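*Asks:* sequence-free structure coming up:
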């Protein structure tokens, strides 16, 4: 009698054993490499190009919004600042060697940084704008980033990964100086991979060179790039933390880059071209005026992390007095109230933050926590769903799974827990535990893996590995024989595993079978062991 379908049992993967087959694979690989050769649109050099322009644009478009969320959200208090940066970027983009849908936003982060994604999606942080001294220096930064996109630097990094057969890893987004930097943002994993790559020496020199050429074509004095790089070198020598965590982490400055920029500027000329110091000063004046408010916010955040809530309270109140229209100030005040378990007050502060900036995930996430503590599960669910729509995080997914489970929807709960469990974080581990608790007994083969081997007496033994986060007991393994076509040709025999099996451990079952040809094994049942 056949009790189980063949899908219960693991299949062996085919292995290439003949030399002719291996040669065929090599030949196909070489043909693929030759077909993937292309010309770099900026340098004119021949190179491998596995990722097409259409794919580059799609990659950037997919990752752009979630990455902006994970990096602090868009800066919207003075939208004229963003429009000004966009005008300068558009002016320089027209000088680019590659026609891409270039787009830039200003991010609401004090960390000095700028980045570009494949396909021309770009961002510059508020904290970098206040450190620049002229429009030409801004053009130097933007030209450099435009080259990273135009010359396929980030795309090349992805292609190297493809050649090494490596995939994207679940990455925790950690934004220095940001209140929500510790959240593992599953929706921004691709973006983190695209923008956190440390560019090599060749890519940086290339971006400096062609970026200065773009500056010159756009009418900016390329000597500003020398001033900019000299400033960066001095800051790196002083090892100022914000710069080390921001721009310098992916764009390391060097004296070599200063000298190369000096040579390029001498070749290009353009001493009579624009610096735009006064124009830049006027454009970012609102940022400069609000700088004291952001410094107070950053001080409050630092104090709160050190559990000095008296100082944190004074600093955040100061920030709000100086700039009451900044949503993140009210959000931090809500976080502080939430920490003190003042849930009604926290909810009011989050409502204020959401009223000023409704499209930032963290305000909705934290509001959901406060509402859940207040016992308003319906409103909490809506807040978590909004947060998860803006930026999927394991925090929101785990909370939504808990609410679904409380409402009796096991399938939806497992779906949310599964998404959250992908994160390499404490909340991801909690979600994995919740998911295993729900479905291990129904789907034991998902968590308990088997492997066939022989003991010293030549008998077949089955190794059972517990890959779940919970201990299991009453494990039963089913074995059966299959023919070369995958058809089951014997009755199923069941073997119990004695005792319990802790997480990460392996147990062994002796079958007393000696013929291993066509034999397959799978865990057919198990129970979660009660923990003392």
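*Replies:* Looks like it came in fine. In this text the structure is predicted, and so the values were computed from the model without any measurement.
*Asks:* For the rest of this, base every contact and every neighbour count on C-alpha atoms.
*Replies:* Will do.
*Asks:* quick one: contacts for residue 148?
*Replies:* Going by C-alpha atoms under 8 Å, 6 or more residues apart in numbering, residue 148 touches 116-117, 154, 203, 207.
*Asks:* Repeat the analysis, applying 10 Å as the threshold.
*Replies:* 42, 115-120, 142, 154-155, 199, 203-204, 206-208, 210-211 (C-alpha atoms under 10 Å, 6 or more residues apart in numbering).
*Asks:* Quick check on the residues you listed: which are buried?
*Replies:* Those of the contacts of residue 148 that meet the buried threshold are 42, 115-120, 142, 154-155, 199, 203-204, 206-208, 210-211, by 16 or more other C-alpha atoms under 10 Å.
*Asks:* And the strands in the stretch 301-450 of the chain?
*Replies:* Secondary structure of the stretch 301-450 of the chain by DSSP state E, counting those that start in this stretch: the strands cover 448-454.
*Asks:* Please apply the same query to the chain.
*Replies:* Along the chain, counting by DSSP state E, strands occupy 37-39, 46-48, 103-107, 114-116, 121-125, 448-454, 460-466, 472-481, 493-497, 506-510, 519-528.
*Asks:* also this one, for the comparison:
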């Protein structure tokens, strides 16, 4: 990994900023069982205690990758209220469900095995009624009750997230390959890939739950129509997010049929538009800025960095203290190999949300790019205090110590990183250093 001079060259260093792909825990495999909700055999299951433990360990990292939770307490309480109403009529009402709004601007919702459910700002601003929100949350609750999320977890599908995926900063000497893995779509996107059969089951159960809870099934029809229309508007982003879902038109026709036949008697119920608009007003009033940030994400995914920068600048003119917007602007600066400019936006993000860890970790990476390992180490240590349990942060502590010439302390960090079970390029680097320094 080192050149003839014994020093790491720029390409080798930047290559180490890539995300290692392994899971954090997820080694629990059970036997084949029949799921009581779906009636089909499930090849891999976790105990309920293990499901909850996955949520406890993974959810904080996934939320941070999605730029943290929305701070507005009215929105938080509202999601909990609607979610609890659905949980009470679900097949697994005893699970410790929690409901969260996260700051990511792409359209997504996801659930973890133990009952953690999250919805992005980008999704919430597209809805217009509580019935639509109930359909969305019902779908995610169904993934939990049918144990789809547990199956995915047991198969290793939950990734070890660092900084929304610090990502492939470099592929061949420039910083242009940073963007997609750098968190354009965030960690929740990694959880969106169930089988098409799982998605069909979640749609059906979600509609069942919302009707049982007293909602109008037209909420599911409207939600599905939104997804179809947005998929046409942004086909590239939706191809990444919803590749495993059944075709949108199929889902829409199924929802229409179920609403007209099985749940026809519930179609006269109110959609509760006013309640939704009242509770979501703090987000809906910045909907235009969120849409512009979505434009920036789409441009980033196409590596049109200058245009993405302009989009984020336009959004930040409307919401200058938006934490997610500031960090996305920092990332597009890094994509153009401008770490000094990125620092300005990272510093603003840290002032906007001083308790959220992603900006702290991204700050450390930027200091490494500027060859200032001492400052980088301070940030990585601070990150670990704020959000412990991320092996990649331990690796970057080792890398900063190595670049400071403190090989003994670097070796301890690298050993701790390898003890986490990490694999891939960073693990090979850590192992090679330990071998060169006589620790192996």
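*Replies:* Arrived safely, thanks for sending. Bear in mind that the values here come from a model prediction, so they are computed numbers and not experimental data.
*Asks:* Mind telling me the TM-score for this superposition?
*Replies:* The TM-score (TM-score structural alignment, normalised by the length of structure 2) is 0.73; 388 aligned residues with a C-alpha RMSD of 3.9 Å.
*Asks:* on that earlier part again, could you export the strands of structure 1 as JSON lines, including distance to residue 216 of structure 1?
*Replies:* Below are these laid out as JSON lines (distance: least, C-alpha to C-alpha, whole Å):
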{"stretch": "strand 37-39", "distance to residue 216 of structure 1": "24"}
{"stretch": "strand 46-48", "distance to residue 216 of structure 1": "26"}
{"stretch": "strand 103-107", "distance to residue 216 of structure 1": "20"}
{"stretch": "strand 114-116", "distance to residue 216 of structure 1": "21"}
{"stretch": "strand 121-125", "distance to residue 216 of structure 1": "21"}
{"stretch": "strand 448-454", "distance to residue 216 of structure 1": "62"}
{"stretch": "strand 460-466", "distance to residue 216 of structure 1": "63"}
{"stretch": "strand 472-481", "distance to residue 216 of structure 1": "68"}
{"stretch": "strand 493-497", "distance to residue 216 of structure 1": "74"}
{"stretch": "strand 506-510", "distance to residue 216 of structure 1": "65"}
{"stretch": "strand 519-528", "distance to residue 216 of structure 1": "67"}
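*Asks:* wait, which of those is closest to residue 430 of structure 1?
*Replies:* strand 519-528 (16.1 Å; C-alpha to C-alpha).
*Asks:* Just to check, residue 113 of structure 1 is in contact with residue 252?
*Replies:* No - counting by C-alpha atoms under 10 Å, residue 113 of structure 1 sits too far from residue 252 to count as a contact (11.8 Å).
*Asks:* where do the contact lists of the two overlap?
*Replies:* residue 244.
*Asks:* The two: who's more crowded?
*Replies:* A count of neighbours by other C-alpha atoms under 10 Å puts residue 113 above the other of residue 113 of structure 1 and residue 252, at 25 against 17.
*Asks:* Give the equivalent position in structure 2 for the more buried one.
*Replies:* Taking TM-score structural alignment, residue 113 of structure 1 has residue 108 as its aligned residue in structure 2.
*Asks:* List the residues that contact its match.
*Replies:* 102, 118-124, 136, 185-186, 188-189, 191-192, 238, 241-242.
*Asks:* Mind checking which of those residues are in helices?
*Replies:* Among those, the residues falling in helices (DSSP state H) are 121-124, 136, 238, 241.
*Asks:* okay if I get these as CSV plus distance to residue 426 of structure 2 and neighbour count?
*Replies:* Putting those into CSV (distance: C-alpha to C-alpha, whole Å; neighbours: other C-alpha atoms under 10 Å) gives the following:
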residue, distance to residue 426 of structure 2, neighbour count
121, 33, 24
122, 33, 23
123, 35, 20
124, 37, 23
136, 38, 28
238, 31, 18
241, 27, 21
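*Asks:* All set, thanks.
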